[in-house]
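**Student:** Let me see the structure of the following:
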Amino acid sequence: MGEFKNRINVTINDQHYTIVGEDNPEHIRYVAHLVDERLKMLASKSAGLDTTRKAILTAVNIMHEKVQLEEENDRLKLELQQLKNSEDI
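**Tutor:** Below is the predicted model:
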């Protein structure tokens, strides 16, 4: 503990947040910007949703993409390992 933490002020869905983390401040701002863009995109397609529902659906969509990317990463790692093994033969 006692590690240096950055305190970054961001705006998501017209709300101000302070995010505390060890990552580069520009990276934190970029991630917050992406979340804000996703919320806005969802809001433009589903104007009747309240903020909580927009936030939950945005989180579900982002997590879905994360899982897909992890599965693709695992598949590519396996493929790479198989290629390496075939070169050893």
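**Student:** rest of the way, CA atoms for contacts and neighbours
**Tutor:** Noted.
**Student:** Quick check: buried residues in the longest helix along the chain?
**Tutor:** Counting residues, the longest helix found in the chain (DSSP state H) is helix 51-88. For helix 51-88, the neighbour count (16 or more other C-alpha atoms under 10 Å) marks 54, 55, 57, 58 as buried.
**Student:** Export those as JSON lines, with columns for distance to residue 18.
**Tutor:** Formatted as JSON lines, these follow (distance: C-alpha to C-alpha, whole Å):
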{"residue": "54", "distance to residue 18": "20"}
{"residue": "55", "distance to residue 18": "17"}
{"residue": "57", "distance to residue 18": "22"}
{"residue": "58", "distance to residue 18": "20"}
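**Student:** Before we compare anything, build this one as well:
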Amino acid sequence: MSKGKIRYKTTIAGRPYTIIGARPEEHMRSVSKMVNEQMQQIESLSKGLDPERRAVLVAVNAVSDQIEMQIKLEDMQKRVEELEKKLEKDQEMKTSDN
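**Tutor:** Below you'll find the model as predicted:
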């Protein structure tokens, strides 16, 4: 195992897993809990789906959320750049007025 990585043991959808990563245990616990909750939610909405199909739907939801957050992040970064340029321009105008 690489330096800084920890092994976190958890149960998701009734099966044991060991997650290896560099994130704090609290983060891993939150991720595990969220995945487990999503697996249970999908199971309650779609009776008869096997665990593999439920896991694929959880992964699809996670990637969809990730893409949505990436778009929001890019929009926010663009807005910050616009505001920085406006601020810079306003400061230049103030110094030229003096």
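**Student:** What does the superposition give as a TM-score?
**Tutor:** After superposition, the two chains reach a TM-score (TM-score structural alignment, normalised by the length of the first structure) of 0.92; 89 aligned residues with a C-alpha RMSD of 1.3 Å.
**Student:** picking up where we left off before, out of the buried residues of helix 51-88 of the first structure, which one sits closest to residue 1 of the first structure?
**Tutor:** Of all those, residue 1 of the first structure sits closest to residue 55, with 31.0 Å by C-alpha to C-alpha.
**Student:** how much space is there between that closest one and residue 9 of the first structure?
**Tutor:** Distance of residue 55 of the first structure to residue 9 of the first structure, given as C-alpha to C-alpha, to the nearest Å: 19 Å.
**Student:** what does residue 17 of the first structure give?
**Tutor:** Distance from residue 17 of the first structure to residue 9 of the first structure, by C-alpha to C-alpha: 6 Å.
**Student:** Could you do residue 80 of the first structure as well?
**Tutor:** Plainly put, residue 80 of the first structure is 41 Å away from residue 9 of the first structure if you go by C-alpha to C-alpha.
**Student:** Residue 77 of the first structure too?
**Tutor:** 37 Å.
**Student:** same deal with residue 67 of the first structure?
**Tutor:** For residue 67 of the first structure relative to residue 9 of the first structure (C-alpha to C-alpha), the value is 28 Å.
**Student:** How far does stretch 44-57 of the second structure stretch from one end to the other?
**Tutor:** Start-to-end, stretch 44-57 of the second structure (C-alpha to C-alpha) is 13 Å.
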